[in-house]
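> make a model of this:
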Amino acid sequence: MAPSTAAANAKWLKKIKWDEHGLVPVIAQEVATGDVVMFAWMNRDALAKTVELGEAVYWSRSRKKLWHKGEESGHVQKVLEIRLDCDDDVVLLKIEQAGGIACHTGRHSCFFQKFEGDDWHTVEPVLRDPEMIYTNPKK
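Here you go, the predicted structure:
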């Protein structure tokens, strides 16, 4: 997908070192807790739309389209601050997470598995059954 003309010409977007697919990795960090709740990708249009809306919009690599976080679940991410790392190749979003759930599994964070001993262990509970989230969005 080619970026929109406005996004392609924005000076602030040109500073970012996009990968060979026109994407940049994005970390979503919840301001209230300091938790890293999600990792995703953005293209120029997704980042420009994020700035425009004040809510996180990502690029879905599997669906090959823009994905407004929370469009189905209601768990939108209000963006309070956007930062760029020292190499200009990773974006950090400081966010407020609606509903306290960032992960499609119904957990607070996508990083709910912890390596201990010689295996991965689930260390965060499911806050809401994903079937309830996606059958009855925003409830």
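> could you use CA atoms for every contact and neighbour count after this?
Will do.
> quick one: residue 37 is in a strand?
Yes: using DSSP: H, G, I helix; E, B strand; the rest coil, the assignment for residue 37 is a strand.
> what ranges do the helices span in the chain?
Taking DSSP state H as the criterion, the chain contains helices spanning 5-9, 11-14, 44-53, 130-135.
> list the buried residues in the longest one.
By that I understand helix 44-53. 44, 45, 46, 47, 48, 49, 50, 51 (16 or more other Cα atoms under 10 Å).
> before we move on, what about the second one?
Burial within helix 11-14, assessed by neighbour count using 16+ other Cα under 10 Å, is assigned to residue 13.
> list the contacts for the closest residue to residue 105 other than its chain neighbours?
Using Cα to Cα, 6 or more residues apart in numbering and skipping residues adjacent in sequence, the residue nearest residue 105 is residue 130, 5.6 Å away. By Cα atoms under 8 Å, 6 or more residues apart in numbering, residue 130 lies in contact with 104, 105, 106.
> excluding chain neighbours, what is closest to the first one?
Meaning residue 104. That would be residue 130: by Cα to Cα, 6+ apart, it lies 6.5 Å from residue 104.
> state the distance from the one you found to residue 46.
25 Å (Cα to Cα, to the nearest Å).
> sorry, back to before: among the contacts of residue 130, which one has the most neighbours?
Neighbour counts for the contacts of residue 130 peak at residue 106, which has 21 neighbours (criterion: other Cα atoms under 10 Å).
> compare with the first, here's sequence two:
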Amino acid sequence: MQDSASNVASQEWLDAVRWDANGLVPAIAQDATTGDVLMMAWMNKEALQLSAQEGHAVYWSRSRAQLWRKGESSGHQQVIREIRLDCDADVVLLKVEQKGGIACHTGRRSCFYRRLESGSWTVTDPVLKNPALIYGNGGGHGHE
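The predicted structure follows:
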């Protein structure tokens, strides 16, 4: 992370984000080295602030209505190299180092493993590790 702790402690940068009606912003995780898009999740203000402070991705789970630290159950943390905000200030981009090479709860490198071909979704990327082996419970549930 390039921000100093004092810059991150200020609320001004958080207030510049255009949060939706639920207080959320979409966050895209991108491999900092290859540029591959790994996943998309949601962040609330606390998740974004914690991500910047801790240097690891923290997201907001809409289904569980709680914060979740990427990799807390899988070990596949995302170390943040850079945080960017788009031109409309309503999408966050995290450039990350993906620990373990797996971002998706399905055991794949990326959540974007299906491609539209001839009117149907074709799986293009292999499972790198069985989710049951990652989570020990028969698979993850919506990221983590």
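> ok, back up a step: of the helices of the first structure, which approaches residue 76 of the first structure most closely?
Proximity to residue 76 of the first structure (Cα to Cα) singles out helix 44-53 among the helices of the first structure, at 11.2 Å.
> and the closest one, which stretch of the second structure?
Residues 45-54 of the second structure are matched to helix 44-53 of the first structure when aligned by TM-score structural alignment.
> what about the matching stretch, how far off from the first structure?
Taking mean Cα distance after the TM-score superposition for the first structure, the mean distance separating stretch 45-54 of the second structure from the aligned residues in the first structure is 0.5 Å.
> gap between the corresponding residue of the first structure for residue 66 of the second structure and residue 41 of the first structure?
Here residue 66 of the second structure is matched to residue 65 in the first structure, going by TM-score structural alignment. Plainly put, residue 65 of the first structure is 11 Å away from residue 41 of the first structure if you go by Cα to Cα.
> which of those two has more residues huddled nearby?
For residue 65 of the first structure versus residue 41, neighbours defined as other Cα under 10 Å are more numerous around residue 41 (19 against 13).
> so what's that one closest to, chain neighbours aside?
Of all residues not flanking residue 41 of the first structure in the chain, residue 25 sits nearest, at 4.7 Å (Cα to Cα, 6+ apart).
> ok, that neighbour - contacts?
39, 40, 41, 42, 89, 90, 91.
> and if we set it to 7 Å?
Residues in contact with residue 25 of the first structure (Cα atoms under 7 Å, 6 or more residues apart in numbering) are 40, 41, 42, 90, 91.
> just residue 51 of the second structure next, same as before
Contacts of residue 51 of the second structure by Cα under 7 Å, 6+ apart are 57, 58.
> give me the nearest residue to the match of residue 66 of the second structure, chain neighbours excluded.
Leaving aside its sequence neighbours, residue 65 of the first structure sits nearest to residue 59 (Cα to Cα, 6+ apart; 5.9 Å).
> against residue 48 of the first structure, how distant is the one you found?
Distance from residue 59 of the first structure to residue 48 of the first structure, counting by Cα to Cα: 12 Å.
> again, but for residue 58 of the first structure
Between residue 58 of the first structure and residue 48 of the first structure the computed distance is 10 Å (Cα to Cα).
> one step back: which of the contacts of residue 130 of the first structure lies closest to residue 15 of the first structure?
Ranked by distance to residue 15 of the first structure (Cα to Cα), the contacts of residue 130 of the first structure are led by residue 104 at 31.5 Å.
> thought residue 101 of the first structure was touching residue 108?
Yes: the pair residue 101 of the first structure / residue 108 is scored as a contact, 4.2 Å apart, by Cα atoms under 7 Å.
> what count of nearby residues applies to residue 21 of the second structure?
Per other Cα under 10 Å, the neighbour tally for residue 21 of the second structure reads 7.
> now do the one 3 residues further on
Residue crowding around residue 24 of the second structure was assessed by other Cα under 10 Å; the count is 23.
> and it, what does it touch?
For residue 24 of the second structure, the contact set (Cα under 7 Å, 6+ apart) comprises 42, 43, 44.
> how do the residues you listed look in the first structure, which are kept?
Contacts from the contacts of residue 24 of the second structure that recur in the first structure, judged by both residues aligned by TM-score structural alignment, their matches' Cα atoms under 7 Å, are 42, 43, 44.
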